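> sequence unknown, structure follows:
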């Protein structure tokens, strides 16, 4: 059994379609079929059932997938550890973050990190599906809302933040010391679309406060939201710390009584080797916020 065959097998497990899996592997469909047959002959068990045009894993296929994933991950860990030993401060770090407000605030951290690790390639990937990206090994580390305990993941809480109402300095509410939940009713707002984690958190909080808000305009960009606030189109409800990035626009952040809060965590797979640069990135995130 060869590592190459396991990679072929795992791709077919993912796609459950011989032609599509072969295309993504860059090989012909007959070659893929032949290699799967070699595996099945060696194990003495069928790994897939071919039901017409449908391909499904057998019980033996499910078992091999479980162990093949571990084998491939451990091999990748070995390669990364040796690379870390021989080529310090090089490599590739992939991180997934909440879109818009969280990735926007990472610029200063990335600049500082690059000074210490100039040869490490960093990819910051905004996503609303961070957990699955980490579990599917599409990224090395996830930074997002706190998740439920999971034995497959190491979790590190790093920040808890409240929300404020952001308005222009000449807004009718600008002189208030604190905003009551009732003040938000019928207030023209510009917000993230529903389905964004920040918007859904606020909607859940509104239900707990027995109020409803209505967005006059929605956009998925933090920069766009604050430009709309500056233009006087509406106010917005965002993490309080964002005022540090947008105060120059002439915008004020007013605390909200019993405001929504969100707990942020970093998480990565327990079976994944973390390079020195990845560990340094985690440490910087803890102190940055």
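Ah, there it is. In this text, all values refer to a predicted model and were calculated from it rather than measured experimentally.

> use CA for all of it now, contacts and neighbours both
Will do.

> can you pull out the strands in the protein?
Here the chain has its strands, by DSSP state E, at 48-51, 54-57, 90-97, 119-126, 141-145, 153-168, 189-191, 215-218, 236-239, 251-255, 261-269.

> residue 286 is nearest to which of those strands?
Counting by CA to CA, residue 286 lies closest to strand 153-168 out of these; the figure is 5.2 Å.

> below is an additional structure, to be compared with the one above:
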């Protein structure tokens, strides 16, 4: 079974038409039919069946497709990585992170440390927790930093930090001048408009706090960009909640950050990467740099 046949069965499942597969591969239709017959001869079973003008996979074909899809995906990723290497002589290391992780760790000193890794090209992909966890087994990313641990058995999983959620409000807001933050009523917060960062793990931590306080915050707007959250708070329009690891003086211009009332609501951040990384030492080095930045964020 060569790579052409691997690609062929993936495309048959996708298009369900021999002509469409032939067009995609840039070959003639009889060539596709020939390889389909050869595949069935090689495996000694029927892989394809014709129904209502479509080519469908048999049960054996679906089993083979499961593995073929993974091989095709990995080979495509290898092609892209090798093209990058040929183009600029640098190996490509792809990191995936949520907007929360990006704000918390991948800034300032981290970029200075990462720039010392001179023999690679760094690529950063942002997305939500679930999407990044889907990319990891596909080989599209080498390392992810998200708000939830991975459940994949073939991956390393490391808790980076555990931070309390902080209330953001305009610096001139009456609550910002309170000398005793514990006296702030959670019920009073429920009467004010909030803008929240789109982060499922952040939402889960906040839901737990709301349940403990028996309130529901009035969320008027959500966004996946922290700059919009901070801009709306600074303008005096909304309040918000973010993990303490995301707070630094550069971002909080005209914004006050105080602890949420009641019991601490904790937000956890995790790093995950495959056991079979193409460069285990490089992956470990990247994780170490993020750990160091995470330590600074909690001080």
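Structure received. The structure displayed is predicted, hence computed values, not measured ones.

> re the thing from before, could I get the strands of the first structure as a markdown table with mean neighbour count and distance to residue 200 of the first structure?
As requested, these are exported to a markdown table (neighbours: other CA atoms under 10 Å; distance: least, CA to CA, whole Å):
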| stretch | mean neighbour count | distance to residue 200 of the first structure |
| --- | --- | --- |
| strand 48-51 | 14 | 41 |
| strand 54-57 | 16 | 36 |
| strand 90-97 | 20 | 17 |
| strand 119-126 | 16 | 17 |
| strand 141-145 | 26 | 12 |
| strand 153-168 | 19 | 13 |
| strand 189-191 | 24 | 11 |
| strand 215-218 | 15 | 13 |
| strand 236-239 | 24 | 12 |
| strand 251-255 | 22 | 19 |
| strand 261-269 | 20 | 11 |
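
> among those strands, which is nearest residue 19 of the first structure?
Judged by CA to CA, the one of the strands of the first structure that comes nearest to residue 19 of the first structure is strand 54-57, at 11.0 Å.

> and for that closest one, what are the contacting residues?
Contact with strand 54-57 of the first structure is made by 13, 16, 17, 47, 48, 49, 50, as judged by CA atoms under 8 Å, 6 or more residues apart in numbering.

> aligned partner of residue 266 of the second structure in the first structure?
Taking TM-score structural alignment for the superposition, residue 266 of the second structure sits opposite residue 261 in the first structure.

> distance of its match from residue 201 of the first structure?
To residue 201 of the first structure, residue 261 of the first structure is 8 Å away according to CA to CA, to the nearest Å.

> how about residue 22 of the first structure?
Distance, residue 22 of the first structure to residue 201 of the first structure, by CA to CA: 42 Å.

> leaving out the residues flanking it, which one is nearest to residue 226 of the second structure?
Closest residue in space to residue 226 of the second structure, ignoring its immediate chain neighbours: residue 197 at 6.4 Å, by CA to CA, 6 or more residues apart in numbering.

> wait, what's in contact with the one you found?
222, 223, 224, 225, 226, 229, 241, 242.

> closest to residue 178 of the first structure out of the contacts of strand 54-57 of the first structure?
For these, the closest approach to residue 178 of the first structure (CA to CA) belongs to residue 13, at 54.6 Å.

> now the helices for the stretch 51-200 of the second structure?
Secondary structure of the stretch 51-200 of the second structure (DSSP state H, counting those that start in this stretch): helices at 59-88, 99-104, 109-114, 129-138, 186-189, 200-213.

> nearest to residue 90 of the first structure, of the contacts of strand 54-57 of the first structure?
Nearest to residue 90 of the first structure among those: residue 13, at 32.0 Å, using CA to CA.

> that closest one reaches residue 65, doesn't it?
Yes - between residue 13 of the first structure and residue 65 there is a contact under CA atoms under 8 Å: 7.4 Å.

> contact partners for the match of residue 266 of the second structure?
Contact partners of residue 261 of the first structure, counting by CA under 8 Å, 6+ apart, are 160, 161, 162, 163.

> can we see that at 6 Å?
Contacts of residue 261 of the first structure were listed using CA atoms under 6 Å, 6 or more residues apart in numbering, and they are 161, 162.

> cool, residue 13 of the first structure as well?
Taking CA under 6 Å, 6+ apart as the definition of contact, residue 13 of the first structure has no neighbours.

> go again using 10 Å as the cut-off
By CA atoms under 10 Å, 6 or more residues apart in numbering, the contact set of residue 13 of the first structure is 7, 21, 47, 48, 55, 56, 57, 61, 62, 65.

> would you turn these into a markdown table with distance to residue 277 of the first structure?
Formatted as a markdown table, the contacts of residue 13 of the first structure follow (distance: CA to CA, whole Å):
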| residue | distance to residue 277 of the first structure |
| --- | --- |
| 7 | 27 |
| 21 | 33 |
| 47 | 39 |
| 48 | 40 |
| 55 | 41 |
| 56 | 40 |
| 57 | 38 |
| 61 | 36 |
| 62 | 35 |
| 65 | 30 |
